[in-house]
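Visitor: Just to be clear, the model below is a prediction. Sequence and coordinates:
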Amino acid sequence: MKILNLALLIGYLSFFIASTAAEEVKLNDSLSLHYQQAGSGDTTIIFIPGWMMSTEVFEHQLAHFKDSHKYRALAYDPRGQGKSSKPVEGHTYQQHARDLALLIEKLELENIILAGWSYGVTEQLAYLNQFGSNNIKAMIMIDTGPDIAGASRDEWVWYLNDDSDGYSRWFTEGIIEDRDTVISEFVKWMLENPTAENVAWISNIANQTSSSVAAITNATGFYLDYSKDLIALEGKIPMLYVVRDEVKEVADKWIKANTPSATTAYMGKHMMFWERPDEFNAVIDQFLKDMETK
């Protein structure tokens, strides 16, 4: 019986490893990126994690595509995050985009759907800004718009230009001065169900990124506005926005005014793709199905 159980365990682990492969690609002498991929097909959906996050948060999406022969799902850890290299320099989203371009080149990826979450949206738009859309088949933006800071909360932004609410400062100076509190409160805010177990798991991911890297990426992200780049795609390629419920009004206003042909879905809180995987993955599946029929 013990031998049979061991054989079953080995078989299960072999299947899991084969269906969701964790790998590393060396971009240059100082930088290697950790990534996981699942499924196969001519189209690759690249999931890009947000601030201090890693490939791990997309576990439900990788599992969802593991048996697909149409789509390959790939998620990676940006430099300084997760299991990727931790170089001293290069912690801007413009550089992250150049890293993404090298990743695409090294892995010889074509027919790409970029799917960024949070600051991962900024990263994919920085890629669009620098490398164009020739290799992009579609864009999926998860809970972030193209502009990071604005004049008021009536705009779809994270921060205020004058930082009168101290929100930007809290994520730059705060992450250095009081790291544990910032991470804990940020993680709780992201979740609909902030149980001790969930908070601990996501906090552990955040703790793989140093405070200085977190502060720099947040501070430099503050100045970025890729609205023109995103608006220029209107009517040219399929776009999907999946946005948390609490900002539906401002997000919907911007989307309808600037990219009206885009598909939209509103659900949950900031980590809806992890907390509501069935609902989120169904939206992705429908978006892909609609692309195939056009």
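Guide: Right, received. Where do you want to start? Residues are numbered from 1 along each chain as shown.
Visitor: CA atoms for contacts and neighbours, from now on please.
Guide: Will do.
Visitor: For Asp178, give its distance to Ala215.
Guide: Distance of Asp178 to Ala215, computed by CA to CA, to the nearest Å: 12 Å.
Visitor: Comparison target, given below:
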Amino acid sequence: MECPLDNTAAAAYTNYLRNPKGQRDFIAAYATGVMVQRELKEEELIWIVEQSLKTPYYIAANLFCSGLFSDYRVEAADSSESLPTLFVVDENWAGVATTSLRKLAHKASVELLGRHLMFWEYSEKFNGMV
């Protein structure tokens, strides 16, 4: 079986996120390849997968697509003008995200930390930022 992370978003949706087994395979690959910086212990991976599977595959697929196709640039710009705004960005996206956010929401603070599950992997540091 090919790795879900080697596909386009459309292939991930079509091939993995439209059935329970595919959802499980995608989450396991995503958790180990994208979500955390360190190597997960087996029990941590099981926990992450089981937590993720509490969302039925057909809802997870719609959330995945919603995240891909949503555009909140106006809200991001507006929020930085009207209230204190903090973006905590995955270190892998540091260059692109920091440059974009500085232009778009120039009054916002931008911090870099970990990967997708930064709030879990680095909870004390994350909570300190927030």
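Guide: Yep, it's here. Note that the structure is a prediction, hence the values are computed from the model and not measured.
Visitor: Any idea what the TM-score comes out to?
Guide: TM-score for the superposed pair, counting by TM-score structural alignment, normalised by the length of the second structure: 0.82. Supporting figures: 120 aligned residues with a CA RMSD of 1.7 Å.
Visitor: Helices of the second structure, start to end?
Guide: 9-15, 20-30, 42-52, 57-69, 73-82, 94-104, 118-121, 123-129 (DSSP state H).
Visitor: As a markdown table, the ones you listed with distance to Glu111 of the second structure and mean neighbour count would be great.
Guide: As requested, the helices of the second structure are arranged in a markdown table below (distance: least, CA to CA, whole Å; neighbours: other CA atoms under 10 Å):
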| stretch | distance to Glu111 of the second structure | mean neighbour count |
| --- | --- | --- |
| helix 9-15 | 26 | 15 |
| helix 20-30 | 23 | 18 |
| helix 42-52 | 24 | 14 |
| helix 57-69 | 21 | 14 |
| helix 73-82 | 14 | 14 |
| helix 94-104 | 9 | 14 |
| helix 118-121 | 11 | 17 |
| helix 123-129 | 8 | 12 |
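Visitor: who wins for proximity to Val36 of the second structure among those?
Guide: Among the helices of the second structure, the nearest to Val36 of the second structure by CA to CA is helix 118-121 (6.8 Å).
Visitor: mean per-residue distance, that closest one to the first structure?
Guide: Compared with the first structure after fitting, helix 118-121 of the second structure has a mean deviation of 0.9 Å; criterion: mean CA distance after the TM-score superposition for the first structure.
Visitor: Now find how far off-centre that helix is within its chain.
Guide: Relative to its chain's centre, helix 118-121 of the second structure lies at 11 Å (CA atoms, centre = their mean, to the nearest Å).
Visitor: The first structure: matching residues for that helix?
Guide: Residues 272-275 of the first structure are matched to helix 118-121 of the second structure when aligned by TM-score structural alignment.
Visitor: what does stretch 73-81 of the second structure give?
Guide: With TM-score structural alignment as the criterion, stretch 73-81 of the second structure aligns to 227-235.
Visitor: who's in contact with Val96 of the second structure?
Guide: Not one residue lies near Val96 of the second structure by CA atoms under 8 Å, 6 or more residues apart in numbering.
Visitor: Tell me the residue in the first structure aligned with it.
Guide: The pairwise alignment with the first structure assigns Val96 of the second structure to Val250, based on TM-score structural alignment.
Visitor: where does its match sit relative to Ala257 of the first structure, distance-wise?
Guide: The spacing between Val250 of the first structure and Ala257 of the first structure, counted by CA to CA, is 11 Å.
Visitor: With Phe131 of the first structure instead?
Guide: Counting by CA to CA - Phe131 of the first structure and Ala257 of the first structure are separated by 25 Å.
Visitor: Same question for Ser168 of the first structure.
Guide: Where Ala257 of the first structure is concerned, Ser168 of the first structure sits at a distance of 27 Å (CA to CA).
Visitor: who touches both of Asp178 and Ala215 of the first structure?
Guide: Joint contacts of Asp178 of the first structure and Ala215 (CA under 8 Å, 6+ apart) do not exist.
Visitor: most centrally placed residue in the second structure?
Guide: Among the residues of the second structure, the one closest to the centroid is His116, at 4.3 Å (CA atoms, centre = their mean).
Visitor: Next, the contact list for that one, please.
Guide: 34-36, 90.
Visitor: Go through those and give me the one with the most neighbours.
Guide: With neighbours taken as other CA atoms under 10 Å, the top of the contacts of His116 of the second structure is Met35, carrying 21 neighbours.
Visitor: Now which residue in the first structure aligns to it?
Guide: Match for Met35 of the second structure (TM-score structural alignment): Met190.
Visitor: Excluding chain neighbours, what is closest to that match?
Guide: His270 (4.8 Å; CA to CA, 6 or more residues apart in numbering).
Visitor: same check, this time on Arg115 of the second structure
Guide: Asp90 (4.6 Å).
Visitor: how much space between the one you found and Thr98 of the second structure?
Guide: 10 Å.
Visitor: what do we get in the first structure for Arg24 of the second structure?
Guide: Match for Arg24 of the second structure (TM-score structural alignment): Asp180.
Visitor: just to revisit the earlier point, and the match of Met35 of the second structure, how close does it get to Met271 of the first structure?
Guide: 6 Å.
Visitor: How about Leu191 of the first structure?
Guide: Distance of Leu191 of the first structure to Met271 of the first structure, computed by CA to CA: 6 Å.
Visitor: Same check on Gly116 of the first structure?
Guide: 12 Å.
Visitor: and what of Lys26 of the first structure?
Guide: Computed as CA to CA, the Lys26 of the first structure to Met271 of the first structure distance reads 29 Å.
Visitor: Please identify which of these two sits among more neighbours.
Guide: A direct count of neighbours by other CA under 10 Å for Lys26 of the first structure and Met271 places Met271 higher, at 23 against 15.
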